Every structure is written in C-alpha cells, then in structure tokens.
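Colleague: could you work out the structure for the sequence below:
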Amino acid sequence: MARFRPATSLTLPMALLAVSLAPACAQESASDAAGQAAGAADAASPSSASADYRVVTVAEGLENPWGIAFVGDDILVTEKAGDLRVIRDGQLLEAPITGVPEVLPAGQGGLMDVVPHPDFDTNRWVYLTLSKPMGEGATTAVVRGRYDGTALTEVEELFVARSSGRNGHYGSRIAFDGQGYMFVSVGDRQASPSGDLTAHPAQDLSNHHGVIVRLHDDGRVPDDNPFVGRDGALPEIWSYGHRNPQALAFEPATGHLWSTEHGPQGGDEFNRIEPGLNYGWPVVGFGVNYGGDPIHDGTSAPGMESPEHYWVPSIATSGLAFYTGDRFPEWQGNAFAGGLAGEQIARLTVVNGEVTSEETILEGMGRVRDVRDGPDGYLYVALDDRAGRPTSIVRLEPGN
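Modeller: This is a model prediction of the structure:
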C-alpha cells in the first residue's frame, strides 16, 4: 500500500503580487479579447523559498480556459463553453478553431483537456476531452482531429465513458506515455456515497465512474490492460476508486504516472497510478462531507491505496506538470499542482515516489485550472477566475 504524507505548505506572503495581471476593465468574453504580446511583464517578481520568478501575461480575455497545449508554434487553449482558441505570435486570435464537436457546457462540463499526439509534427493529431451530450445529460468523451492551424479535420470519437450523473466530476485529463498508450481520467459524476460504501459506482468495474482508462492512441483497448478478460469488468479500466481526477502527468525521470484528484471537504489527493489498483473512494479518505459529516470508513483499508500526499483543507486540485525546463534549475523534476479554491500552485519535491516537501507559489492571483511545462522552459498556467478578475494564460519566468 502506498504511503501518504500530510500537506505541509510553506505558504509565503504574496504582497508583491498586488499588481494586477490586466486592466480592471478587461472582460471575460472571448469577443473582447485582443490578446497581449508574450513577454510583457505585468507583475513584480515574488520570491519563493527556491527561486525568484515573475508572472507574465501571455493572453487574457478568455472565457473559462481549461486546458493548454503546445502545437508547433501555436498555443491551443480550450474554453469550457466549447471553443478551441489559438495564441499565435503572442496574440489571442479572435476566431476559434472550427471542427470541434458539440459539448454540453453545463455545471463542470464543456470542452476540457487538449493534448497533441507525441508525434504531432508528423501526424497533426490533437486530442480533446469534452462533456458529450447524451439524452438529458452528458458523459466524458475523447475525440481527435488533424490540426491545420484553422480547423480540426478527420475528427473521430475514440472513447465514450459509460457513466452518468449530475453535471460535474467529469475528470477529463489526457496523458500519453510515449509508448503509444493514452491515459484518460473520468470522475465519479458526483454519485453520492451512502449506505454500503463498497457498493458505490467508483468501486464497480462494470462502469467508468471514478476511473483512469488506458487506450491505444486510436482508441483501441490494449490486450494487456489489467481487467481484460475479467467477467463484469470494462477492459479499458487501468485503475479505479477515484473521485474526480482532474490532472494526469508522467514523471519524466521515472516514467511513473501521477494524478491529483478532488476530495470532498478536505482530502485532495496526489496519487501514483499503477495498473489494477483501487484508490479507495469513497471507502477510505481524509475528507468529510460538505457540512462536516463523516463519509469514509477510515483512512486506510486492505486492498486500497492511500495517497502519497494529501491536502486538508482542500485546495481543489486541477492541472499537474513535472518541470523539465532549464529556466529554473532549482525546480528540475518538481511536480506543480494547481489549486482552484486554493488559488495557488503547490510545488512538490518527489524523491523515489515520495513527497519530501511542498511549497506554495502563485498564491492569490486566481483559480488555477491548468499547469503545463512549456517547450521554451517556462511554466504556463491557466487562470480560470469567478471573482471578476481577468481570465488569463500566464507564465512564470525567472525573476532576474
């Protein structure tokens, strides 16, 4: 069973971040977005315990940005309402990419993750996750299309989750392992835990509630998935017992797959994902129900994995990246986990699969929806705010 460590954030004063990222009159509507040249610094250089950095606006005026991807010289950004936008030559283009399938933009659903194929330069495939309309509701789906700079063509649907529920907990992140396999997270769709917790849909292998699935890059199911051939189990499933995993990333140094997932009130988790394992929701965990009532039968149980790290109170984890660039040598190999309610990034030092330290950076600038390791060595962040502040794509550059 995996070990866990409580969150021990080294939260630092962030008074230096009082300078706004954008004029107060900026709107959160894509139609008002003119973009901003990359490299124009908007904030002073705050200090962290490990490195000085400054916050630079890449683009603003987006409507609920959800995912960031680097494709050729373009930066693609998904907007939850259903548009795929392009940042090119430092400007947010007014026209969205055509060819994106219909989404149900309700609750937590919409157009969510965007990831290029590892061989994008030769095949031009771009992958999207979205809330696919299904009857009166929606479910998590994965599509791909060939990107030509203005449109997605040859769009095809690769995966549709067998899950249903309210308009939340879609999961919806994609990660490629570099060996031809694609991993996709699906949330538990807000299925309420009650009575026999082991009967919760996230503990049932016959559906896709609260799972991470593993597929070939064309959507086929690999023959060596852990539940292939097991009666009553869906063969796509790689791991199960998750609540709402809104981040997936491979650790380059080890090849390990990591995920962060939302807990209820408390108990957000940082998990190393292994095939066939049960990550415990809702039987075990470190949170409580909204209002304070207990949910879990405990914090550990035989046959169920405990997180390597957890947050109490919750930071509402979303977005995860391992830093591989050369702009911040001090951060090489660190994990960066975004926080929505926490309005922060948690910088985690991971050594031999164990979190040895945590530091809070980028605090108080807005809800962090996504974090990506840019090809230019900078760290890119999607700020999806609901407090009247501009929604932006920003990046962290060395403060000196």
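Colleague: drop to CA atoms for contacts and neighbour counts, all remaining ones
Modeller: Noted.
Colleague: so Glu28 sits against Glu79, correct?
Modeller: No. Judged on CA atoms under 8 Å, Glu28 makes no contact with Glu79 at a distance of 11.0 Å.
Colleague: quick check: neighbours shared by the two?
Modeller: Common contacts of Glu28 and Glu79, defined by CA atoms under 8 Å, 6 or more residues apart in numbering, comprise 62-64.
Colleague: one more, for comparison:
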Amino acid sequence: MNKSVFIVPSLLICGATIFFNSSVAKYTAVTSAAVSGKTPAENYQNYCSSCHGEKMDAFVDRDWKHGNKLSDLVRGISKGYADDGMPAFEKTFTAKEIEELSSYIIEGINNRAAYDFDDQPKSNIFKSDKLTVKLDTIATGLDVPWGMAFLKDGSLLVTERGGKLYKVANKKNTEIKGIPEVLAQGQGGLMDIVLHPDFEKNQILYLSYSKPKGKLATTAVVHAKLEGNTLVNQKMVFEALPYASTRHHYGSRMAFDKNNYLFISVGERGNERENPQSLDNSLGKIHRINADGSIPADNPFKDKEGKPTSLYTCGNRNPQGIAFHPVTGELWETEHGPRGGDEINIIAPGKNYGWPLTSYGINYNGTTITDKTTAPGIEEPLLYWLPSIAPSGTAFVTGDNYKPWKGALLVGSLRFKYLNLCYLDGHKITGQEKLLKNIGRVRDVRMAPDGYIYVAVEDNKGSVYRLVPVN
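Modeller: Okay, here's the model as predicted:
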C-alpha cells in the first residue's frame, strides 16, 4: 500500500507524488530532548504550536485553568498536567529557556493587537484550484459543534461538546432534551451523532459522549428514540473499558456500514504504553457492534473464553474521523498522531495500526517515542502529516454538485483551520488542497442527503456552513 507524507506548508515525496521545499528540515530536525541556542519564538514553534497554534491563537480570549501569570506558566511548562494531556518540559528546556518561553506566551496573551488577522476570510466566497464555492450559514451560536446528522425534512441535528443537542431548522436552534450526563472537560463532552439505518421507521439515533464515573470517564454510546424535541428510551449500547482519569483522546466518531454494523472509534486516553496494544481493554481501538449493542459473531478478536469482543482493530491513537468509501465500501480513518504523524488509514478487521510501536511523530516535548516507522504485522498509513494538522471529521465527496472534487476525501483540520482535500487514485493520494483557509477549527464535515457538503466550525460563533458551488 502506497503511503504519503504531507508536510505543512510543504509536501514531501515518499511513496506518492506530492511536493517539496526546504522548509522540511525545520519539522524533522528535532528528534531528541536537546535544545541549543533557540529563541523563545523558535522553541514555541518547535514544541508548542502543534497543540496551541502557530500564532498562539489559543492563548487569546480563553479561560486559564491553571493561571496565566509568569509563575503559573513556568510551573505548567516545567511539570506539565498529565491528565490534561500537557507533557512536562523540565528535561527539555533549561530553567532560563522555560522562563523566556513563558514570557513569550504572555506577550501573546496580553497583546492581541500584535496578531496578524489580515489573512482572515474577507467574504463567504472561497476559490480553490478547481472549484469556487460560497458558504451558506446554516447555524450559528453553537458551543464547539462536534457532530451532525441530517433529517428527511431538511433539518439538522448538531451536537455541542458542552453537552447539548440542537435541531436546526430555518437557521433556528431548538434544544433537544433528554441528553445523557456528560463530562464536558478537556477533549470530552457530547461528541458524535448518527442515525439508525431505519431512522425513518424507528426514530432511533446514537450519541457518543464522555461518560463520567466519579472522577473517571470513558467513551460511551447510547441510542435513544427522538420524540418531538425529546430523547426517550435511552439504552447504553457501548462502554469503553476501563474508565480513566485523563480528559483527552476519547476518539469518538461513529458510522454505520451497508450491513448495519456500527463502527466506533475510541482513543487510548493518553496511556499509549498500556492501552492500544492490549486486547484486554477497549482503548486505542476501532470497535464494531450490532445496532442493538450486541457483538457480531465474526468480529476478529476473542476474549479468554473464545467469545467475540467489540474490538475490530488495535494500535490506534486518537481516531476522530471515519468514513466509508462510497464505491469500495472500505472504512477510511483519520487519527491524531503526536507531534507529527497524523494518519490516514484504511481499516481492516484484526489489523494492528502500530501505536506506539511505530510512528512518524515524536513526543510533544521533542523526545523519541519509537525509532520505528514500520514493523512486521503493522499496517502502514496511506498518508501522514508533518507537522500535525489535527485531523477531525472525514467524508468522501459524492454526487455531481462538486464534479472536480468527486471521489476525493475531505478532512477537517483543527490546528490549521481549513478543510483538507485529498485527491485519490485508488489507495494512492495523488495531491492535496487546502480549502476554506482560516475559516476556523473544522470539527466535522459531512455529505448531506441534499448533495451538499456541510462543515461544522468551532470558531466564528460556532457555525455550520453549507458549501455551494459558484458557476
């Protein structure tokens, strides 16, 4: 299987034809904890920007859980906050470098005017190499819209990570009651939504969410019946075990295949050394269940008694995008790597996708996770990005509204705030485009029954847009 590497903002030839320029070196040179003579700005770009954005936009207009004074930042950078996914850098930087980096970040906090917003969209018209589209605003005022589902009457169901579900019709958001209790902390909350294949008959939908248990939480899925604007008859059909104290890497995309099996992605919850390679837990895996929550008899992994489990693959880090190819029926997946090494994979039963035995990324603090990018018995990605674009929702372009893009794969980028378009030739990614540049953190992308592409964007007041081609 051919693989590619995508280097932002440049591309590197590695198994498929992409592009290249000299900026590759700055993303591949840092592979150990040693730091020598770097400026605070360089250290920020090399070690912090993959999570917090190249322009420190995450440090503006945000709540600081652990404080934003110099001493607070020095402590956080030095010691980290493991449960929040923040690594410790005290072995990476000197004390002076940590203080200089903290001061540099404070400049970003206190000086919004120093940011360059000239590259922000000036209109709702966006041109690409092959197609021009305009954005129709379908919904606004949403707090981190995470997942979308489309109803036959033309209305739209949208989840908010904070724990609310809305029905959107005529640009009006109506809250749906009866949502299960969620732990809306860190990367968790109310996440994906899909409709039962026979939704028109039974009105059943599925929600994935971070389910709390005391101080712990896990990825869970419930199905419920939609009656008017209320969910009733809730039943939990999936629960990832064990629960964990961390608040990140929940994964949590869902999709039904043509045989009405429900696929669920679950992240490894930040415990890469124990979870993704162990078949005794649910974390760092893709799962397959029946619509009622029971386990298909032909699932590839069995428990100690020989009974099938929900596990379908292992060795996955934090998968936040899955979509079935409209022609082949294959399940394509996008998952977050560490610092570098975000992946596109084709998911097949019983396969191991390597994390953390193999990876094209390194730790957030610059240390090496593994020196192996391939290994026997490990599935290699079709493509990996350096540095990480933070891939989210994923969809294939179908229908005739976007003929130049038809058959391509769309992937939302949280970090770089654009919609990534991958042109395909079978399993080969032949080229890429960045669409809707700087529109905001693209959390989800879907092909709707009306034949149009919809994107859910966290920024710009939390909005859902429909892409309409312009002649």
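Colleague: superposed, what's their TM-score?
Modeller: With the length set by TM-score structural alignment, normalised by the length of structure 1, the two chains reach a TM-score of 0.86; 361 aligned residues with a CA RMSD of 2.0 Å.
Colleague: for Glu28 and Glu79 of structure 1, indicate the residue with more neighbours.
Modeller: Between Glu28 of structure 1 and Glu79, Glu79 has the larger neighbour count (other CA atoms under 10 Å), namely 24 against 21.
Colleague: what does that one correspond to in structure 2?
Modeller: Per TM-score structural alignment, the equivalent position to Glu79 of structure 1 in structure 2 is Glu160.
Colleague: and for Gln246 of structure 1?
Modeller: Per TM-score structural alignment, the equivalent position to Gln246 of structure 1 in structure 2 is Gln320.
Colleague: report the contact partners of its match.
Modeller: Gln320 of structure 2 makes contact with 251-253, 265, 333-336, 391-393, according to CA under 8 Å, 6+ apart.
Colleague: can you check Gly354 of structure 2 too?
Modeller: Contacts of Gly354 of structure 2 (CA under 8 Å, 6+ apart): 277, 314-316, 378-380.
Colleague: am I right that Thr313 of structure 2 is in a strand?
Modeller: Yes. The assignment for Thr313 of structure 2 (DSSP: H, G, I helix; E, B strand; the rest coil) places it in a strand.
Colleague: what is the neighbour count of it?
Modeller: Residues near Thr313 of structure 2, counting by other CA under 10 Å: 25.
Colleague: for Ala149 of structure 2, which three-state class applies?
Modeller: Following three-state DSSP, we place Ala149 of structure 2 in the strand state.
Colleague: what do we get in structure 1 for it?
Modeller: Using TM-score structural alignment, the equivalent of Ala149 of structure 2 in structure 1 is Ala69.
Colleague: what do we get in structure 1 for Ser252 of structure 2?
Modeller: The alignment partner of Ser252 of structure 2 in structure 1, by TM-score structural alignment, is Ser172.
Colleague: meant to ask about Leu226 of structure 2
Modeller: Applying TM-score structural alignment, one finds that Leu226 of structure 2 aligns to Tyr147 in structure 1.
Colleague: surely that match and Asn123 touch.
Modeller: No. In this structure, Tyr147 of structure 1 is not within contact of Asn123 by CA under 8 Å, at 9.1 Å.
Colleague: show me where the stretch 101-250 of structure 1 has helices.
Modeller: Assigned helices in the stretch 101-250 of structure 1, in chain order: 120-123 (criterion: DSSP state H, counting those that start in this stretch).
Colleague: returning to that earlier point: count of neighbours near the closest residue to the match of Glu79 of structure 1 other than its chain neighbours?
Modeller: Once flanking residues are discounted, Glu160 of structure 2 sits nearest to Pro145: 4.6 Å by CA to CA, 6 or more residues apart in numbering. When neighbours are defined as other CA under 10 Å, Pro145 of structure 2 has 31 of them.
Colleague: what do you get for Asp148 of structure 1?
Modeller: Neighbour count of Asp148 of structure 1, defined by other CA under 10 Å: 11.
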